[in-house]
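curious how this folds, go ahead:
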Amino acid sequence: MLPFAEDDIRAFYEEHKHTHAADLLLKAKPEDREKVKWMIEQVSTRKKLETKVPEWAGNFGLHLPPVENLSQASSTITAKYKATEMSGNVLDLTLGSGIDSWQIGQKSTKLTGIEPNAELAERTVHNLKSLGVDIHLHVSTAEEFMKSNSEKYDWIYLDPSRRNEDGKRTVALHRMTPNLTELWPSLLEYGQHICVKLSPLFDLSAIINELSNVVRIEVVAVRGEVKEVLVFANRQSTEEVDISAVELHEDGWKFTSTEFRKPEQGEWGEFLYDPSAALIKANLADEWAFQNGLVKPLKEVNLYTSDEPHEAFPGRVFRIYDIGKPYKMKNLPQRLAIVSRYYYERPEEIRKRLKVQESDSDFLFALGKGKKTSLFIHATRVT
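You can find the predicted model right below:
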């Protein structure tokens, strides 16, 4: 790592944040190339973090890692959310860039971090100390550390790499780095509580089947987009696993259940409900509808209806104006947002046939697989 002064990093960033890296390297003197490469790296990483972790992007006292080390890094809002769970003596087995530990360290009484990449570890420790977080670092793989470890922890946290040994993306617990299934027994032995962050692509039922002592799984979304799946376990085994869908924003919500009941089927009412991505991923849309008396007109489509509005619904709410056969409806507006669910045409194909422009308020739902049973619904957004 090349330790440049904070003012130098700031000045380079402000001057060159819109300049192509190749142009900067071509113009650099041979003796300045290493410095320029390091500075270009800082510019790229800061631009990546401007919306994800703005507190770091604007802090020029930090020596940020290369962009590739941030491919699965948490954002500020998701890191803060996880940190609310953890306190006491915490072990971060996959320290990486340290964004999660930055928040965890503000809640814990002792924080230990494990990172096999010595250069990345050096930068991360520098950054955490600059941010007021004290951490005990071990340059080691998670597996090597756990083999020699004898300390008990209140919490053990992991965000395993979702690439296998060949560098290919994986959604298999035993192919990640570290290998979660092999490490699991020692995690339960030395951790009172365990929290694992996984990709939204992971199947929840597979997680429960492959990992013992799981007590809770949370599907976490930010502004409607699922960002991560959190798996919580402890030494006490349990027969039931709480499943939660979580939305993080100013008007965020959390819905938890251990049941997966089906709502009644029936006719379309005055209002249409389109569940959030978190509710769908957590397989809780039907359960929310069941608990709140919504009807599910189409068995294969996760859309619901009622005659009275449920403004607290975790998703989008629409008022239905018309229902009809595809391409047979009259007086449709010239601007429509197209939503295709279990339908034989894609939204762009429907838009082309209808010759309509995009809209923020008027929606056309194309539903049903078969041409004889499919339908169009014209609705306007309420929330």
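
going by C-alpha atoms from here, please, whenever you check contacts or count neighbours.
Noted.

tally of neighbours for Ser306?
Ser306 sits with 21 neighbouring residues when counted by other CA atoms under 10 Å.

excluding its backbone neighbours, what's nearest it?
Distances taken as CA to CA, 6 or more residues apart in numbering place Gly269 nearest to Ser306, at 4.9 Å, with adjacent residues excluded.

can you give me the helices in the stretch 51-200 of the chain?
54-57, 76-83, 99-104, 118-130, 142-148, 180-190 (DSSP state H, counting those that start in this stretch).

pick the most deeply packed of those helices.
Mean neighbours per residue, mean count of other CA atoms under 10 Å, is largest over the helices of the stretch 51-200 of the chain for helix 99-104, with a mean of 26.

my read: Thr305 touches Leu294, true?
Yes: counting by CA atoms under 8 Å, Leu294 is a contact partner of Thr305 at 5.7 Å.

common neighbours of those two, please.
In terms of CA atoms under 8 Å, 6 or more residues apart in numbering, Thr305 and Leu294 are not both contacted by any residue.

just the element for Ile338, please.
Secondary structure assignment for Ile338, by DSSP states H and E: strand 337-341.

again, but for Thr305
Using DSSP H and E, the element containing Thr305 is strand 304-306.

how many neighbours does Glu311 have?
Using other CA under 10 Å as the criterion, the residues surrounding Glu311 number 12.

quick one: the residue nearest the centre of the chain from Ser108, how far?
The centre of the chain sits closest to Lys227, judged by CA atoms, centre = their mean, with a distance of 1.0 Å. Separation of Lys227 from Ser108 (CA to CA, to the nearest Å) stands at 24 Å.

to compare against the first, here's another:
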Amino acid sequence: MVSLTMVPIDALLSKEVNAFIVQHKHASVAELMLRMPVFTVDSRWIAAQIEGWQKASQKLPLWASTENIIYPIRLSMEQCSSERTAHYKSTLMSGERLVDLTGGFGVDSFYLSKSFNEVIYIEQQEDLAEIAAHNFSTLNQNNIVVKTADSDEYLKDIAEKIDVIFLDPARRKEMRKVYKLSDCEPNVVALQSFYFSKADVILIKTSPMLDITEATRQLTGIKEIHVVSVDNECKEVLYLLEKNYSGKATYICAHDYKKQLQLFSFTIAAEQAVTLSYSAPLAYLYEPNPSILKAGGFNSITQKYEVFKLHASSHLYTSASEVSDFPGRTFKIKETVGYSKKDIQAAVPGGKANIQTRNFPDSVEAIRKKTGLKDGGNIFIFATTLHDLSKVLLICEKI
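Below is the predicted model:
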């Protein structure tokens, strides 16, 4: 049986195989596997190059546009950072040396190396490390040192000064759902004292599925929490830890929307000190971007922008005049109607609308069933609860 742990780089880059990959890079991989010609390289490696390129064309355009990049079989491309989130990390720190304990496909190492004189990439899987080394060279990023090792063992022996330790802990294989950092590997909660003995700064990347409040209980020295979204989808949460830091964490909501970065920051103390002002729906409706919703800056946003909240738990905002720089989606309110089939159908004569619920007893599916509205069109309906506890539907157009 052909080993898939040995990366056949030369064979994949051979004229015949590479021409086949390029010719079929837009093809269905599943269909292609049924009629794959026989090459000297295992067909699964060829399929991985096509599938990898297809995924990279969406989230890693530099990789996709560069010739001779190799993609792995074992690593799901959905799990690696996108170029846009990796670039954001590179703006947070700079220095002499950073160690990436969970190298993977190498996207984060590549971008972080632009802010450090040297990046040490560590990966336990030999095939991934070999592919990353090849790709770093192909991309002409020559200040990354690739090591195949257990990260903890490597750190024990390293003598050089480290400015920053970066890691992206993965859920344990036996865990289906993970909500705590302590359920991930490496277990940064158990190892943070060891990491601080090697570096003064630790940057931890996590899935947005992990509970932020729980992480703040488990970690020490949190200086900043960056909640990163791209095009209205929350992608990751970053914890920037500093040795001996005892202050309060600043939450930084970063939303890369159509390659324009929206930033909003707050602290929990400031969030809790806000005295909210409420209003019935006015001319405009605002929905904060996913980073703000995930971070929980629901009250602080009313301090920076002249908007009123509809209800304490609805997380929708309104204003009489348009707030053009609000960090999220803006809608023009056409009409506010009660939750009755007759009123809703009269307000949406086309019979189509994009429905969302915020603090509302019925689901989107239940609303569609009750009203007969189909999905689509240019009308947006927000089913929500107002400050006076009335249940309403806001008929809107997106600005």
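
which residue lines up with the residue nearest to Ser306 of structure 1 in structure 2?
Aligning on TM-score structural alignment places Gly269 of structure 1 opposite Leu282 in structure 2.

host element of that match?
Using DSSP H and E, no helix or strand contains Leu282 of structure 2.

what's the closest of the helices of the stretch 51-200 of structure 1 to Arg10 of structure 1?
Nearest to Arg10 of structure 1 among those is helix 54-57 (10.5 Å), distances taken as CA to CA.

what comes up buried for stretch 223-231 of structure 2?
Of all the residues in stretch 223-231 of structure 2, those buried under the rule 16 or more other CA atoms under 10 Å are Lys223, Glu224, Ile225, His226, Val227, Val228, Ser229, Val230.

from Ala295 of structure 2, how far out is the fourth one?
Separation of His226 of structure 2 from Ala295 of structure 2 (CA to CA): 9 Å.

shared neighbours of the two, anything?
Contact criterion CA under 8 Å, 6+ apart; residues shared by His226 of structure 2 and Ala295: Tyr251, Cys253.

please, which helix or strand holds the residue of structure 2 most remote from its centre?
Centroid-distance maximum for structure 2: Lys342 at 40.8 Å, with CA atoms, centre = their mean. Using DSSP H and E, Lys342 of structure 2 sits in helix 341-347.

which one in structure 2 is aligned with the residue nearest to the centre of structure 1?
Superposed on structure 2 with TM-score structural alignment, Lys227 of structure 1 falls opposite Lys235.

need the contact list for that match.
Thr85, Ser207, Pro208, Val228, Ser229.

related to what we said a few turns ago, mean shift of the helix or strand harbouring the residue nearest to the centre of structure 1 relative to structure 2?
Using DSSP H and E, the secondary-structure element containing Lys227 of structure 1 is strand 225-234. Its aligned residues in structure 2 lie a mean 0.6 Å from strand 225-234 of structure 1 after superposition (mean CA distance after the TM-score superposition for structure 1).

for that strand, buried residues please.
Quick answer for strand 225-234 of structure 1 (16+ other CA under 10 Å): Val226, Lys227, Glu228, Val229, Leu230, Val231, Phe232, Ala233, Asn234.

again, but for stretch 25-41 of structure 1
Leu25, Val36, Lys37, Trp38, Met39, Ile40, Glu41.

got it, and stretch 300-311 of structure 2?
For stretch 300-311 of structure 2, using 16+ other CA under 10 Å, the buried residues are Ser300, Ile301, Thr302, Val307, Phe308, Lys309, Leu310, His311.

now the third one. Nearest residue, chain neighbours left out?
The shortest distance from Thr302 of structure 2 to any non-neighbouring residue, by CA to CA, 6+ apart, is to Phe308 (6.6 Å).

contacting residues around the counterpart of the one you found in structure 1?
Aligned counterpart of Phe308 of structure 2 in structure 1: Val295 (TM-score structural alignment). Taking CA under 8 Å, 6+ apart, we find Val295 of structure 1 in contact with Pro263, Glu264, Gln265, Gly266, Glu267, Trp268, Ala289, Tyr304, Thr305, Ser306.
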